[in-house]
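Visitor: no FASTA, just this:
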C-alpha cells in the first residue's frame, strides 16, 4: 500500500513540474512542419536566416496568456519570405515577428491572415516587427489585401508595410462572423509607407468592417501609426464599423481622408495631418451617428469636396446600409486648422443626399488661413449644427458668424512643432488643440532595421553618359544605363533596329537641341515595362522608317498589366511623320497600366495618322483610368488625324481624385478630322475630374468634347480661340443639372 501511495506521489509531482520552453531552429519547410506538430506553450520556432521561397506558412497552435507560442526570424530582417507565399495564424496566444515578405506575392487573397479558414481564427495573437515590401500580384487590378485581421483581441504592431500597388486594402479588419465581431483589436506603431495612386476604387490603406456589417461594433483601436504618402484613393482610412478609436496617428502628405464611411460611435482624437501643400491632401470626413472629432491638428491640406480638411456629409433619408447615413449627435471640438483650404459642410448634397446634419456641435476650434479666404463651403441647411466659440482670422459665411470670434491670430511654432496663436493668453487657450499634443515621429513606428526611404526625383539623379550617332548606339546605352541616368546624344542621326525596353527611368537628351534625329524600324521606339519611365529633351523623332503596318507607336507600355506607375515627359522636341500607315500613335497604352504623370511641353507634333495620347483602354466603366495627370503646355499639333488626347474614365464611382488634364498656350491645326477617329473630337475628356484649357488656338479641327460623369468636376475653358472649328461640347451625362464648367473669354470665328 505504501509503495502504491509513493508511486502516485511521484506521478503527481512529475505532472505538476514546470515544462521547460524550447527554442527550435528550423532550416526548411519540412523541418518547420515537424516543429509545429511538436510545439508546446512557451516554445519558439525560429526560421533560419535566408530565403524561404514558396512558403505558405500555417501557424496553428494553442498557447496561453503567460506562455505564448512564437514564430520568429533567427535574426530580425534576415528571413525573406519570397515567391508565392503567405502566413495564416489560427489558435490562441500566438506571436510572429521579424519576417520580411518581398519579391513575390500571395497565392490567396491575403499575405497575412489571422485565420486558417472560416471556422478557425486566431485570438489573443500578435504580429509584430514584420515587413511587407512590394509583395504584389503581377495583375494590377487583382483584388488582394496584405493583412486581414479576424478573431478577437489581436494586435498588429511595429510593422512596416510599403509599396502596395494592386487593388485591395493594405490592412483590413473583417467582421463577417460572430467570432470576429466586438473584436477589440489593437493596431499600433505601424509604418504605412508610400502607396502610389491606384487609379480606381479599392486603394484604401486601412479599412475596418464593410458596408454589410457597418452597424456592428468592432471596437478596434488604431493608434500611433504613421501614414506616409498613402495616395491609393480618396479614403486613406475607411471606417465601416462601430465603436472604433483613431488616436495619435500622423498622416504625412497623404492624398485622401480618414473617412467615417459607415458605423457609429467613432472617436478621432489627437491625430496630426500634415499636407505640405500637396494636391488632394485631406483630413477627416464625418458621416453617421455619435461621432467625436476632437483635439486633431490639420495643416497645409489642399484637398476639396470629399477630400477637404474637414468634410461633414449630407446623408440619404432612411438610407440603405451601404449608402450615406445622416450625421447625428456628433461633436467636432478643439481642432486646429492651419492653412487648410477647404472645410465642407453638408457636402454631397444632391437629389439623393438630402438629410442634413442634425444635433451636432462645432465648438472651440481654431482656424487660421494665411490667405484670409473663407475656408467654409456650405452646400445645404446647416441649422442642425451648433456653432459655438470658434476662433478664426477671417470673415465667414453669415450663417456661421455667431459661432466665431474673428481676430488676428499670428501663429508660431511651439516645442511640439505645431502652430499656436502667438502670445496666447487665458482668453484663447480654449481654442484648438492642446499645448501638450504629442506628434508621433516616424522613427517610432515600424522597425529600426528596415529603411524608410525618402522620396527622390524620378529623372536625372544618376550619371550622364555621352552617346554617339550610329546604328543602335542609343539602344545599347539605354540597356546599360541605371535608373535616373541621362543619355546625352551628340549631334547626328540615330538608327534604331530594335525596340528599346525600359525597366528604369532614363532621360534621352540632345546635346544640341534640334540637331539630333532618331529613326526606328520596329512597331515602337520605346516600350515602358515595370519601373520604366522616359524623358525626351531636345530630340527630333521621325516615324518614316517604321514598318508599313497599322498601329505603330513611338512609345508604348508593355502589353500586360503594370504595377509601377510610370512617367512620360517630352520637352523641347519634335515628332514628325507618324504616317507610314493608319492609326500611328505617339503613345499607346495597355489595360492595367497607369501613368502618374504625362507632360508635353515646348514641342511640335506633325503628320500623325493616329492619336497623340491614347488613354482610353479602361473601357468597362469600372471607374478605372490610365493616367492621373496629363499636362500640355506650348505645344503645336499640326495635321493629326486622331485626337490629341482620348482621356477616358468611365463609371460613376466617387473614390478617386483624377483624372486631371491641363492644356495651355498650345495650337491645334487640322486635328481630329481623320475618318478613323472614333471620338470625332480633337480632344476628348470623358469623366475627367479636373480640366483646365486656357490660351489655346484650335484651327480647322474637330470639336473639343468634355463629358461630365461623376462628382463635381472642375472644368475651366478660358480665353481660347477657335477658328473654323465647331463649338466645344460639354455634356452632363448622368445629371439634369446645368454643367458646372467655367467658360470665359472664348472666341469662335469662321476663318482667320
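Guide: Ah, there it is. None of these values were measured; they are calculated from a predicted model.

Visitor: C-alpha only now, for contacts and for neighbours.
Guide: Fine.

Visitor: is it true that residue 367 touches residue 342?
Guide: No. Counting by Cα atoms under 8 Å, residue 367 does not reach residue 342; the two are 11.0 Å apart.

Visitor: and the gap between residue 442 and residue 496?
Guide: Using Cα to Cα, to the nearest Å, one obtains 47 Å as the distance from residue 442 to residue 496.

Visitor: hold the first one in mind and look at this next one:
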C-alpha cells in the first residue's frame, strides 16, 4: 500500500561505467561450467545467444563495487542466454549485490539463492528477463524491496520469496519514468510466504504498480501463485495499475487479500482465499470479479469501496491520485463466499459511492454478520444470488437474491461445493458477458450454475494450490 523507493547500492553505477560488449549473433552450442565468480563474469562476457553458463554449487560473496554484470547481452526467443546454479538453490550469493543488468534481453537466471543487501533490479532498458527456480531471502533491512521488475516481457516463475519481518515488499512491478508500467510481465508458480512486518502497510508480497502509474496499462498476468502467512500488509496482491489479470492464485492463512487499489479494467478470476483475514477489495472502474472462492476469512470477504475521487484522471494532483477511485461499472459474478466474518460490504467514509455495479449469481453463505451490508449505491443490478445461513440477508434488494439452502458438501481438500441436488445447479441468470469456465477450469455450458463451481462429475482441472505446485522444486 505504501510507496517506497527501492534501495540499490551505489556500486551499480561504477559497475556499469565501462563501454558496451555486443553479443555475437551466432548461437552457442554447449554449456560452460565455472567454479568462481571471476570465471562466471568472464563466461558472461563471452556469452552468445544460446549460451548456458553453470556455476558450481557453493557460497559466494560478491565483492562490493564489483557485481556480476550482464551488459548488452542479447539472447533470442529460441536461444536465450542462461546463467544457472548447478543444482536449484545450490549457489548462495551474499554481498551488497549479485547480478546487475543493463541493455540486455532474453536472459535467464536460474537456481540461485539470493541473500544480497540491495534490491535486485530488472531495469527498463532490458526485456525478456526470466528469473526461475530461485530462492529469495535478502537481508531483512527496513525499507528494502527485494525484486523490482521494470523490464518489459519479464517472467518471474517457480521462485520462493520468504522470511521478511521489516518494511518492504517482495516483488514490485513498475516501469520507466514516473508513470509508465513494464509491459506483459508474467508472474506464475511462485511461493510467497512468511512476511511478518507488523506495520499497518508497506509489506506486500506483490505490488503491481504505484499510484502515479494507476492509469497506465501493464497487461501483467499474475497466476498460479501460492501465498502463505502473507501478514506484512492487508494487501497480499496490491494492484495499482490497469489492464491486469489476477487468476488461479491461492492465498491461505494470511492477513493480506487481493486489492484493486488503483487502476481500471483489471480481472480477478478463479482465486482461492482461505482461512485468512482480508478477501477482495475493489476501487476503480470496469473490473471483472468472477469465479473466486472466499472462505473462512476473519475480516471482510468482498468489499466494494467508496471513493475520495469520482475517477482518477490524467493531470490530477499527486494528492488526488493517492486517493481512492470510486468503483464504476464493475461485474461481480459467480463467486462463492462461505463462512466469512463479513460477506459482501461497502464503505461510507468517503464522499463518492460506487455506481453501475452488477452483482449476479453469487453464493453468499454465513452465520455471522449480515450477508449484504452495502452503504450508498447508485444503479446497482442484482440478480440470481443465493443466500443461506444464520446471518440475515442484510440490505440486498428483495428481487436480487433467493434464500435457499445451496446444499454444499466438502471435497477432499475441504472446499465446499454444490451437491448433485443443489439448487445452485442451472440457476444462473447472467447472460452477458459469457463466463465460459468455472474456478476449476470446467466449462459452464449453456445453463450455468450459481457460485464459483460448476457442478460436474469430472475431475477438476485445478484447485487450491499447495507447496508441491509452486516454487523451485515444483514440476
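Guide: Everything's here; your move. The structure presented is a predicted model; accordingly, all values stated were derived computationally and were not measured.

Visitor: Compare residue 442 and residue 496 of the first structure (neighbour count), which wins?
Guide: residue 496 (22 against 19; other Cα atoms under 10 Å).

Visitor: ok, the more buried one to residue 143 of the first structure distance?
Guide: In this structure, residue 496 of the first structure and residue 143 of the first structure are 39 Å apart, going by Cα to Cα.

Visitor: Longest helix in the second structure, by number of residues?
Guide: Longest helix in the second structure, counting residues (DSSP state H): helix 37-46.

Visitor: So which residues of the stretch 401-550 of the first structure form helices?
Guide: 473-480 (DSSP state H, counting those that start in this stretch).

Visitor: quick one, strands of it?
Guide: Listed in chain order, the strands found in the stretch 401-550 of the first structure under DSSP state E, counting those that start in this stretch are 404-406, 411-413, 419-421, 464-467, 470-471, 485-489, 492-496, 500-502, 505-510, 516-520, 526-528, 533-537, 540-542.

Visitor: Save those strands as CSV, and put in distance to residue 39 of the first structure too.
Guide: As requested, the strands of the stretch 401-550 of the first structure are arranged in CSV below (distance: least, Cα to Cα, whole Å):
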stretch, distance to residue 39 of the first structure
strand 404-406, 64
strand 411-413, 54
strand 419-421, 54
strand 464-467, 57
strand 470-471, 65
strand 485-489, 53
strand 492-496, 62
strand 500-502, 49
strand 505-510, 49
strand 516-520, 64
strand 526-528, 50
strand 533-537, 50
strand 540-542, 67
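
Visitor: of these, which approaches residue 100 of the first structure most closely?
Guide: Across the strands of the stretch 401-550 of the first structure, the minimum distance to residue 100 of the first structure, taken as Cα to Cα, is reached by strand 505-510, at 26.6 Å.

Visitor: Which secondary structure elements does the closest one sit against?
Guide: When contacts are defined as 3 or more Cα pairs under 8 Å, 6 or more residues apart in numbering; DSSP states H and E, strand 505-510 of the first structure packs onto strand 485-489, strand 533-537.

Visitor: what's the closest of those to residue 115 of the first structure?
Guide: The stretch from those with the least distance to residue 115 of the first structure (Cα to Cα) is strand 533-537; that distance is 40.0 Å.

Visitor: and for the closest one, what span of the second structure is it aligned with?
Guide: Applying TM-score structural alignment, one finds that strand 533-537 of the first structure aligns to no residue range of the second structure.

Visitor: repeat for stretch 556-563 of the first structure
Guide: Stretch 556-563 of the first structure falls opposite no residue of the second structure when the two are matched by TM-score structural alignment.

Visitor: So in the first structure, which helix runs the longest?
Guide: Scanning the first structure for the longest helix, with DSSP H as the assignment, gives helix 2-16.

Visitor: Give me the mean deviation of the next helix or strand after that one from the second structure.
Guide: Later in the chain than helix 2-16 of the first structure, the nearest helix or strand by DSSP states H and E is strand 23-26. Between strand 23-26 of the first structure and its aligned partner residues in the second structure, the average distance after superposition works out to 2.0 Å, using mean Cα distance after the TM-score superposition for the first structure.

Visitor: so where is strand 23-26 of the first structure in the second structure?
Guide: Aligned by TM-score structural alignment, strand 23-26 of the first structure falls on residues 31-34 of the second structure.

Visitor: Residue 363 of the first structure versus residue 64 of the first structure, what's the distance?
Guide: 47 Å.

Visitor: The two: which is more packed in?
Guide: Summary of the neighbour comparison: residue 64 of the first structure and residue 363, criterion other Cα under 10 Å, with residue 363 having more neighbours (24 against 14).

Visitor: Appreciated, that's everything.
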